[in-house]
Structures are given as structure tokens and as C-alpha cells.
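Colleague: the sequence isn't on hand, but the structure is:
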């Protein structure tokens, strides 16, 4: 019997996200940064709230271009705080600007993608969970990545946020084994494998 991961539904936007995006290995530095930022905004909220506002976020945050966002200041914070289409949380908005600057440093040093994928040896970790109840909310590895991100100046990247990010970006395959996406995502384990 093939059953989707228990969290995927009932909203169609959730099902589509699960079926086409969640767990698919992301190799692009900018896209990885966007997903980390959105996971930070999700803290304390449901992920569907972020999914429903994602297009608004992309518009408000200049397509999540960290080179642009890194130049922003207090006027931009006020502009974003007035935008009802996004999560209006000063700390998260300010962290996004700071995280853009931190991203730029890591990107220049080694590539944000290379930095993140180095923690898993360049290929997704393949879990074989039988049920959603087995899936952890954080791991020693997500704690390690969180500490290193914070050391490099990132904020809103605690171990639980980082683990959700790792799942979303395919650094770890946490589709349960009964989910039709598990094997499909596992087959994408090498850089360049198609979606």
C-alpha cells in the first residue's frame, strides 16, 4: 500500500508541495538560502501559512536575491512590516537582511550549496521511516549545522528549523517508505539527477 506522508494534506497546496518539491535535492545556493529563510519565518507557525504566502514573500523580498537584500536597512524593515502579505515579524525580517549578508560571505568563500552539502558528504541521507511518528524534529547533525550557521552570523536557524530545512531541500530523505515519493526522491540522490 502506498500512502503519502501523513502531514501532506488535505489542502491541495500542501499535497502539491509534498509531491513535487519537498525532499527533492536542491543544489542551487540562492534557492537553498530562500528555503532556509522561509523555514525561519515558519518558526511558531504552520508550514501551510508560509506556502500560502510564499509568492508574497518572493515579491516583498526581491525574489529572495540575497545580494539585493544584503543592502537593505531600516527603511526596508519598515516597508516590510507594513506588508500584510507576509509574516510581519521584526526579528525575522531583520534576521533575513543579516542572513543575506552572512550568505554572501559563505557564497564567496566556498558556495553556500557546497557548504551545506558538505555536512552530508555531497549526497542526501536516505532514511527508511515506517511511520511519521519515527521522524525526528532535530538530530545531532541538524544541531551541528545550526551551530555552524550561527557561528557564521545566521539567525533563526536552530536545530529544529535546520532539520525541517534539511528535509525540505533533500539533504535528508524523510518521506516514509510507504510514500510514493520516497523511492523517486531517493533516485535523485546524485547532483544533476532530474526531478
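Modeller: It's in. Note that the coordinates shown come from a computational prediction; the quantities given were computed from them, not determined experimentally.
Colleague: contacts, neighbours, all on C-alpha from now
Modeller: OK.
Colleague: what about the helices in this protein?
Modeller: Along the chain, the segments classed as helices by DSSP state H run 12-20, 29-42, 47-60, 66-69, 74-81, 90-109, 112-118, 140-151, 159-168, 180-186.
Colleague: can you say which of these is packed in most?
Modeller: Using mean count of other Cα atoms under 10 Å, the stretch among the helices of the chain with the greatest mean number of neighbours is helix 159-168 (a mean of 23).
Colleague: of the helices of the chain, which is nearest residue 174?
Modeller: In terms of Cα to Cα, the element of the helices of the chain nearest to residue 174 is helix 159-168, at 6.2 Å.
Colleague: one step back: output the helices of the chain in JSON lines; the columns should cover distance to residue 1.
Modeller: Formatted as JSON lines, these follow (distance: least, Cα to Cα, whole Å):
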{"stretch": "helix 12-20", "distance to residue 1": "17"}
{"stretch": "helix 29-42", "distance to residue 1": "31"}
{"stretch": "helix 47-60", "distance to residue 1": "26"}
{"stretch": "helix 66-69", "distance to residue 1": "43"}
{"stretch": "helix 74-81", "distance to residue 1": "46"}
{"stretch": "helix 90-109", "distance to residue 1": "41"}
{"stretch": "helix 112-118", "distance to residue 1": "33"}
{"stretch": "helix 140-151", "distance to residue 1": "31"}
{"stretch": "helix 159-168", "distance to residue 1": "23"}
{"stretch": "helix 180-186", "distance to residue 1": "9"}
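Colleague: the structure to be compared is supplied as follows:
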């Protein structure tokens, strides 16, 4: 079975893009490109935790609503959220209204502050877990690196950061190049990773 599909321009893309029209833009402009910005890294970890048990299309379609609801994932501001904020967010129809996941984002914002104080930045921490490019992309939902990061984050008190959630985060944020062989963006992602100055 082919791991690629023809994109709008006729060039091959990762086959998962075919699941929704908006996936092509997300795939071409973001997915798999290395990120060093702490706010974007925190956002992605939070959105992946919200995605648990749901489709990425659901989360992507609500991403702007999530950003508005969670102060654009500025974890210094989110760390100040209290029970009144939880109640407000549970009434917000623009996001996924799951108390456990909402509370996890607030908890994780506080843990992110601790991690930055200890390690210098989220980026410096997560890039320690960078993975080699797999020979057979998109054949696994976890990796030794995602298992290690998940275990360490949980030890530090983070929630909703299982190995599969962390692996999806790593794929999206460029910590591993998991573009399909033949995908037109695979080499672009590889070049961006080569040029990337690790924090």
C-alpha cells in the first residue's frame, strides 16, 4: 500500500493528508519542521493531549479557539488559571470540553515553568530526545525516544503525556522526520533539520 497520495499540485504527499482537505496545508507548512519556540512547543503538547481519543482534524479545526481560550498557550499566563477558569473553559463550545484535559493543561503550564527554571527552556529539554530518521516512516506510533520523554515528563508531574501523544508531538515538531518515503516534503524537512541550531 502506497504511503503517498497526489497533492493539489500533483506532487506526492504523505497519504494521511487525504483524510481532510485542510491537512495538505498543515502538512506542507508545519508538520515535521523543527521548532525551537517554547510557546509553540507547549501548544503542540497541549493540543496532542486534547487529541487523545479524537481525530487531529477535530483539534486542527478548533486550534484558533484553543489559542484564544488558553492565552495563545503562554504557559506563564495559563499557570495562573484557577477553578473559575476551568468552569469558564468547560462552557466554551469552541474547544474540547473535557475537565481532565483542561486541568492537565493548567497543571502542565506550571510544570513547564519548573522545567524552564531547571533546564533553561522547553526547547533545550525536548531536543535532547531528537530521534534519527526511521528507515520505515509512519509504521510506529511510539519510539524509544517518545517512551523516554513520556516517562521523564510524567516523573516531573506532567499529565496526558503518554508515549503515543509524545510521539505525535515529536513528528509534528521536527524531532523526527517521519514524512513518507517519496513525499515531496521529506527532503525539505531533512534540510531544515540539518540547518537547525539545536537549543
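Modeller: Received, thanks. Every value quoted in this text rests on a predicted model; they were computed, and no experiment measured them.
Colleague: that older thread, show me the one of the helices of the first structure that comes nearest residue 6 of the first structure.
Modeller: Judging the helices of the first structure by Cα to Cα, what sits closest to residue 6 of the first structure is helix 12-20, at 10.4 Å.
Colleague: residues making contact with that closest one?
Modeller: 8-9, 48, 51-52, 181 (Cα atoms under 8 Å, 6 or more residues apart in numbering).
Colleague: where in the second structure does that helix fall?
Modeller: The aligned range for helix 12-20 of the first structure in the second structure is 21-29, by TM-score structural alignment.
Colleague: check stretch 73-91 of the first structure too.
Modeller: So stretch 73-91 of the first structure is aligned with residues 82-100, judged by TM-score structural alignment.
Colleague: what is the end-to-end distance of that stretch?
Modeller: Using Cα to Cα, to the nearest Å, the end-to-end distance of stretch 82-100 of the second structure comes out at 14 Å.
Colleague: swap in stretch 166-178 of the first structure?
Modeller: Note: stretch 166-178 of the first structure ends 20 Å apart using Cα to Cα.
Colleague: stretch 67-84 of the second structure too?
Modeller: Start-to-end, stretch 67-84 of the second structure (Cα to Cα) is 18 Å.
Colleague: residue 129 of the first structure is nearest to which of the helices of the first structure?
Modeller: helix 180-186 (9.8 Å).
Colleague: how about residues contacting the closest one?
Modeller: Applying Cα under 8 Å, 6+ apart, the external contacts of helix 180-186 of the first structure come out as 2-4, 19, 23-25, 124, 126, 170, 173-177.
Colleague: could you check how far the equivalent of residue 141 of the first structure over in the second structure is from residue 6 of the second structure?
Modeller: Aligning on TM-score structural alignment places residue 141 of the first structure opposite residue 145 in the second structure. Residue 145 of the second structure sits at a distance of 31 Å from residue 6 of the second structure (criterion: Cα to Cα).
Colleague: kindly report the same for residue 103 of the second structure.
Modeller: From residue 103 of the second structure to residue 6 of the second structure the distance is 40 Å (Cα to Cα).
Colleague: and of the contacts of helix 12-20 of the first structure, the nearest to residue 154 of the first structure?
Modeller: residue 51 (22.4 Å).
Colleague: the second structure: which residue goes with that closest one?
Modeller: With the correspondence set by TM-score structural alignment, residue 51 of the first structure lines up against residue 60 in the second structure.
Colleague: so what's the gap between stretch 112-120 of the second structure and the chain middle?
Modeller: 19 Å (Cα atoms, centre = their mean, to the nearest Å).
Colleague: my bad, stretch 172-179 of the first structure
Modeller: Centroid separation for stretch 172-179 of the first structure versus its chain: 17 Å, with Cα atoms, centre = their mean.
Colleague: do the same with stretch 106-120 of the second structure
Modeller: So, by Cα atoms, centre = their mean, the centroid of stretch 106-120 of the second structure is 17 Å from its chain's centroid.
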